[in-house]
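In: Got a predicted structure plus its sequence, pasted below:
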Amino acid sequence: MDLNQLIVAQLDSAYRWIERAADGLTDEQLYYQPTSDTNSIAWLVWHLSRWRDAKGATISGMPQVWISEGWAERFGMAADRTGLGDTAEQVASFRPDRDSLLGYADVAHRAIVECVSKLAPEQFEQPVEYMPGDLRPVWTVLIGVVGDST
């Protein structure tokens, strides 16, 4: 197993947890917030998917599927919104339809898997922006994406 396969396996495993979190839930359960300052499962599925999409695009140099495939418009949200810094009101008002939410999660996952599958060994050491002003090697960015999803 090479590094590409290892990271793809980890991304797949983490994505299965995201799928399981939403599987079989009613809409009430999907959008439920235990307190006003906690995130719903729906918001977490979206945010983790946005992060996968954004980081995969940063690494690959390809556009985010959120933008290129029109998901931002379908969600009625800004193209650059990832959930980082969302207010309690933004989280509470987040209610996309289930099919759009899970559809976006799926395409964002497939996009980062494709990105990782195509990386040459030396590309894992290239610095990319993890957060504004925070450059890290590609492999640490990918480990962060996996870790955030588990």
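Out: Received, thanks. Numbers count the residues shown, from 1 in each chain.

In: C-alpha only now, for contacts and for neighbours.
Out: Noted.

In: For the strand or helix carrying E19, enumerate the helices and strands it packs against.
Out: For E19, the host element (DSSP states H and E) is helix 3-22. Secondary-structure packing of helix 3-22 (3 or more CA pairs under 8 Å, 6 or more residues apart in numbering; DSSP states H and E): helix 41-60, helix 98-117, helix 138-148.

In: Give me the contact list for stretch 4-11.
Out: Residues outside stretch 4-11 that contact it (CA atoms under 8 Å, 6 or more residues apart in numbering): 109, 113, 116-119, 142-143, 146.

In: Please compare the first structure with the one that follows:
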Amino acid sequence: MTTDTARDLLLDGFGRIRDGVPEVVDGLSVDELLWRPDADANHIAWLVWHLARQQDDQVSQLTKADSSVWVGDGWVDRFGLPYPPDTHGWSMSSKDVGRFTVADPELFAGYQGAVHERTVAYVEGLDAAAYGRVIDRRWNPPVTAGVRIMSVLEDAAKHLGQAEYVRGMVERRR
């Protein structure tokens, strides 16, 4: 596979996440965005926020940015969530998910769009050597930048699919 092919595939995949976020929240009320299939399930709002936060956090680390888009561009303040600014959703309890609030449903697409822009800039700058750069030696085999960016895409796609599934459940409740 050429570097151009890898870049095109990654950009297509991340573009699908960017396009899917507004589609999954469009037309839903705040109550519907926060509806949970059961007391321990994640709701659409949390899933969409988390998929963007994990992408933002990991791409910010890959780019060695001074801060995440979440903090640096003020999304943390716009969302006004009841969590510390560095929260990204990993290891959150069901109770923590239940504390999630939605100030404005349009924030999801805006935030994901800003994260997407940073992701695109990073992916467009990758060359063959960059894909193979080791970024985390705690794993066996060590994690490369190419493996990490693919992992970020996979995680975002899984959470978007989960949010789409929950949306289907919300729509059947109507």
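Out: On my side now, so go ahead. Everything quoted here is computed from the prediction, not taken from an experiment.

In: picking that back up, for the helix holding E19 of the first structure, grab the matching residue range in the second structure.
Out: Mapped onto the second structure using TM-score structural alignment, helix 3-22 of the first structure covers residues 6-25.

In: Give me the mean deviation of whichever helix or strand comes after the helix holding E19 of the first structure from the second structure.
Out: Using DSSP H and E, the helix or strand that follows helix 3-22 of the first structure in sequence is helix 27-30. Averaged over the aligned pairs, helix 27-30 of the first structure sits 1.5 Å from the second structure after superposition, using mean CA distance after the TM-score superposition for the first structure.

In: tell me which strands and helices helix 27-30 of the first structure is in contact with?
Out: Partner elements for helix 27-30 of the first structure (3+ CA pairs under 8 Å, 6+ apart): helix 41-60.

In: Where does the helix it packs on end up in the second structure?
Out: The aligned range for helix 41-60 of the first structure is 44-63, by TM-score structural alignment.

In: what does the matching stretch rub up against?
Out: With CA under 8 Å, 6+ apart as the criterion, stretch 44-63 of the second structure contacts 21, 25, 33-35, 66-70, 88-89, 97, 100, 102, 108, 111-112, 115, 118-119, 122, 145, 149, 152-153, 155-156, 159-160, 162-164, 166-167.

In: And that stretch, how far out from the chain middle?
Out: How far stretch 44-63 of the second structure lies from its chain's middle: 3 Å, per CA atoms, centre = their mean, to the nearest Å.

In: Give me the mean deviation of it from the first structure.
Out: Mean deviation for stretch 44-63 of the second structure: 0.7 Å (mean CA distance after the TM-score superposition for the first structure).

In: Go through that stretch and flag the buried ones.
Out: For stretch 44-63 of the second structure, a neighbour-count test (16 or more other CA atoms under 10 Å) marks 44-60, 63 as buried.

In: so who does the counterpart of I135 of the second structure in the first structure touch?
Out: Under the alignment (TM-score structural alignment), I135 of the second structure pairs with V128 in the first structure. Listed by CA under 8 Å, 6+ apart, the contact set of V128 of the first structure reads 58-59, 135-138, 141.

In: likewise L153 of the second structure?
Out: 10, 13-14, 55.

In: swap the cut-off to 10 Å and go again
Out: Counting by CA atoms under 10 Å, 6 or more residues apart in numbering, L153 of the second structure makes contact with 10-11, 13-14, 16-17, 51, 54-55.

In: for G147 of the first structure, same thing?
Out: 10-11, 14, 141.

In: where in the second structure is the aligned partner of stretch 88-96 of the first structure, by residue range?
Out: Under TM-score structural alignment, stretch 88-96 of the first structure corresponds to residues 94-102 of the second structure.

In: Let's see the distance spanning the matching stretch from one end to the other.
Out: 17 Å (CA to CA, to the nearest Å).

In: ok, now stretch 70-84 of the second structure?
Out: Start-to-end, stretch 70-84 of the second structure (CA to CA) is 12 Å.
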